[in-house]
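Q: This is a predicted model, with the sequence first.
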Amino acid sequence: MPFISVTVTEGRSDEQLRRLITELTEATVRAIDAPKQNVRVVIHEVPETHWAAGDVTIQERKAKAND
């Protein structure tokens, strides 16, 4: 039973997240011949203030890019 866990920042529409689930499921079925009903997908949404690289949050990077 394939289990796919994806972490993204908040702000995507329900339609975008639904499309992501579909694409990941279909790719898994094609890649490893898994039965579609056995593919599990979980999406974790994280605020931009809770995701950082190099001690700079995504929100801080976006703010600096807009200056």
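A: Received, thanks.
Q: all contacts plus neighbour counts: C-alpha atoms, from now on.
A: Fine.
Q: now the strands: where do they sit in the protein?
A: Assigned by DSSP state E, the strands in the chain fall at 3-9, 40-46, 52-53, 56-57.
Q: before we go on, here's another structure to hold up against the first:
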Amino acid sequence: MPFVTITTWKSDDDTAAERLMSAVTRAVHDATGAPLDKIAVVISEIPKSRWSEADVLATDPAFPTLSRRMSYEKDPT
């Protein structure tokens, strides 16, 4: 039984979540042949205040740039 977990930022867009789960279910079915009633998809939503990349909180206005840094010593290029 395929069990897919998607971890993403918290969103209030239920329609987008439904589209995502449907698309993932179809992709798993097409790729594996698993019956639909054996495919589970779960979306785990994390608030931006509890998400960091490269030691930068997702709530930081500079997150798109700073989260790409490779070390503490230099800015991302």
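A: Yep, it's here. No experiment lies behind these values; they were computed from the predicted model shown.
Q: Can you lay out the strands of structure 1 as TSV showing distance to residue 20 of structure 1?
A: Below are the strands of structure 1 laid out as TSV (distance: least, Cα to Cα, whole Å):
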stretch	distance to residue 20 of structure 1
strand 3-9	10
strand 40-46	9
strand 52-53	23
strand 56-57	24
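Q: all helices of structure 2, in order?
A: Using DSSP state H, the helices of structure 2 run over residues 14-32, 63-66.
Q: what does residue 42 of structure 2 align to in structure 1?
A: In structure 1, residue 42 of structure 2 lines up with residue 42, judged by TM-score structural alignment.
Q: The nearest residue to residue 49 of structure 2 once chain neighbours are set aside and residue 51 of structure 2, how far apart?
A: By the measure of Cα to Cα, 6 or more residues apart in numbering, the closest residue to residue 49 of structure 2 outside its immediate chain neighbours is residue 59, 5.8 Å from it. For residue 59 of structure 2, the distance to residue 51 of structure 2 equals 8 Å [Cα to Cα, to the nearest Å].
Q: Run a quick check on the residue nearest to residue 49 of structure 2 versus residue 46, I expect a contact.
A: No - using Cα atoms under 8 Å, residue 59 of structure 2 is not in contact with residue 46, being 12.0 Å away.
Q: wait, the match of residue 42 of structure 2 sits on residue 8?
A: No - Residue 42 of structure 1 sits out of contact with residue 8 when judged by Cα under 8 Å, with a separation of 10.9 Å.
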